[in-house]
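Novice: Got a sequence here, can you build the structure:
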Amino acid sequence: MITLKGKDIYLRALEPNDLEFVYAMENDETIWEVSNTQTPYSRFLIRQYLENAQQDIYEAKQLRLAICKDDDFPAVGLIDLFDFDPKNNKAGIGIVIQGGANRKQNIGSEALELLINYSFYHLNLHQLYANIDEENTASKALFTKFGFECIGIKKDWNLVNGIYKDEGLYQLINQKTDASELT
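Specialist: Reported below is the predicted structural model:
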């Protein structure tokens, strides 16, 4: 089981008893825009997902971890590596924190830092990328804080409530690796 510990939070593998939390997050229409979700998920589908969530990242091509406070077990957010490409040593990264009291507590910063370090130093990734709505100033600030750079704008990329929105492509290159070091 993967557990990554920070100062105030830790990241852990998803467990079967995360069903209700994942169900609530996946079906929260207020975050569908950032997760590119189109339709609700059933508990049955999420239960099946959780049963297979323990697959190795090399097999599943993704890794989803629960974000938890201190030594508390219940999750307050999720952080993902997706589109994992071991041939080219890259992956997408996304994060969502449960609303309310969990926001603006440095949880996202600490979780992102932990997953960046894990990605670069344990998975030996050369780069990470994030797709961020151009109006999402909080996410842009979070990712740029860790050195992600906007390398392009995808114009009219996502249709949200009848309006096309631009999406930025943010990239972080691991400066401590090059292809010759990884072979």
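Novice: CA atoms for contacts and neighbours, from now on please.
Specialist: Noted.
Novice: Which secondary structure state does the residue most central in space within the chain sit in?
Specialist: With distances taken as CA atoms, centre = their mean, residue 94 lies nearest the centre of the chain, 2.5 Å away. Taking DSSP: H, G, I helix; E, B strand; the rest coil as the rule, one finds residue 94 in the strand state.
Novice: Once you drop chain neighbours, what's closest to it?
Specialist: With sequence-adjacent residues excluded and distances taken as CA to CA, 6 or more residues apart in numbering, residue 94 is closest to residue 80, at 5.2 Å.
Novice: circling back: who are the contact partners of the residue nearest to the centre of the chain?
Specialist: Applying CA atoms under 8 Å, 6 or more residues apart in numbering, one finds that residue 94 lies in contact with 79-82, 130.
Novice: Second input sequence below; structure requested for side-by-side comparison:
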Amino acid sequence: MRLRALEPEDLELLYTIENDRSLWWLGTQTAPLSRYRLKEYIATCESDIYKDEQVRFVIETETGDGQSPQAVGLIDLFNFSARNNRAELGVAITKSAQGKGIAQEAIKAVMAYARDIAGIHQIYAIVPSSNLASEKMLLNIGFHRQTVLKDWLIHNSNYEDALLMQCFLS
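Specialist: So this is what the prediction gives:
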């Protein structure tokens, strides 16, 4: 597994993940994004957390058959606050690559980037209380459950609690 910057050839992966309506309730997106807008985003993002207030990496895995690595997801640090040295974590893995430990390895790699390159003091994640697998994974790699955010997310017309989880890097 490795992380790399977005490239023009990642347009279809980005389009698929950003337009996956099953993920929208976890963020702020409320409408599909066009390929044009995503192509423009890829072309203009500088992959500099201090300029963009976010950084997005493509998660790649080796195929094992001598072929080029395969892009299997995205991992973001966003809502970056330079003043407070913190950022929020977001991860999306394609369905075919889920359950293989890829997200955990990608989070460890982005934590190292955040600590060693970006000088970030803490990363936090907002996790739906029903997502026990994500909670367990984050706990296993050094995150701590801080509080329950009551009725934080709405999904299928029902409110759901979320967990605020933090990891201090320095």
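Novice: Provide the TM-score value for the superposition.
Specialist: Once superposed, chain against chain, the TM-score is 0.92 (TM-score structural alignment, normalised by the length of structure 2); 166 aligned residues with a CA RMSD of 1.4 Å.
Novice: Narrow the contacts of residue 94 of structure 1 to just the buried residues.
Specialist: 79-82, 130 (16 or more other CA atoms under 10 Å).
Novice: biggest helix in structure 1, by residue count?
Specialist: Ranked by residue count and defined by DSSP state H, the top helix of structure 1 is helix 107-121.
Novice: tell me, the next helix or strand after that helix lands on which residues of structure 2?
Specialist: Tracing the chain past helix 107-121 of structure 1, the next element assigned as helix or strand by DSSP states H and E is strand 127-133. Counterpart in structure 2 of strand 127-133 of structure 1, with TM-score structural alignment as the criterion, is residues 122-128.
Novice: Relative to the whole chain's centre, how far out is the matching stretch?
Specialist: On the basis of CA atoms, centre = their mean, to the nearest Å, the separation between the geometric centre of stretch 122-128 of structure 2 and that of its chain is 10 Å.
Novice: mind checking what the residue nearest to residue 94 of structure 1 lines up with in structure 2?
Specialist: Using TM-score structural alignment, residue 80 of structure 1 pairs with residue 76 in structure 2.
Novice: contacting residues for that match?
Specialist: 54-57, 88-91.
Novice: The same query, at a cut-off of 10 Å, please.
Specialist: When contacts are counted by CA atoms under 10 Å, 6 or more residues apart in numbering, residue 76 of structure 2 touches 54-58, 87-92, 107, 110.
Novice: Let's see if you can find the most crowded of these.
Specialist: residue 87 (25 neighbours; other CA atoms under 10 Å).
Novice: My guess is it contacts residue 50. True?
Specialist: No: the pair residue 87 of structure 2 and residue 50 fails to qualify as a contact (CA atoms under 10 Å) at a distance of 11.2 Å.
Novice: overlap in contacts of these two?
Specialist: Residues within reach of residue 87 of structure 2 and of residue 50 at once, by CA under 10 Å, 6+ apart, are 80-81.
Novice: one step back: for the longest helix of structure 1, enumerate the helices and strands it packs against.
Specialist: Counting contacts by 3 or more CA pairs under 10 Å, 6 or more residues apart in numbering; DSSP states H and E, the secondary-structure elements packed against helix 107-121 of structure 1 are strand 3-5, strand 9-13, strand 63-69, strand 75-85, strand 90-97, strand 127-133, helix 137-145.
Novice: Mind putting those into CSV with distance to residue 182 of structure 1?
Specialist: Supplementary listing: these in CSV, determined by distance: least, CA to CA, whole Å:
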stretch, distance to residue 182 of structure 1
strand 3-5, 23
strand 9-13, 26
strand 63-69, 21
strand 75-85, 14
strand 90-97, 13
strand 127-133, 13
helix 137-145, 25
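Novice: how many neighbours does the nearest residue to residue 25 of structure 1 once chain neighbours are set aside have?
Specialist: The shortest distance from residue 25 of structure 1 to any non-neighbouring residue, by CA to CA, 6+ apart, is to residue 98 (7.4 Å). Summarising burial for residue 98 of structure 1: neighbours were counted as other CA under 10 Å, giving 17.
Novice: Residue 169 of structure 2 versus the alignment partner in structure 2 of residue 98 of structure 1, what's the distance?
Specialist: For residue 98 of structure 1, the aligned residue in structure 2 is residue 94 (criterion: TM-score structural alignment). When CA to CA, to the nearest Å is the yardstick, residue 94 of structure 2 and residue 169 of structure 2 sit 28 Å from each other.
Novice: now swap in residue 93 of structure 2 and tell me
Specialist: Here the criterion is CA to CA. By it, residue 93 of structure 2 lies 24 Å from residue 169 of structure 2.
Novice: the inter-axis angle of the longest helix of structure 1 versus strand 90-97?
Specialist: Per axes from the mean of the first three to the mean of the last three CA atoms, to 10 degrees, the angle that helix 107-121 of structure 1 makes with strand 90-97 is 160 degrees.
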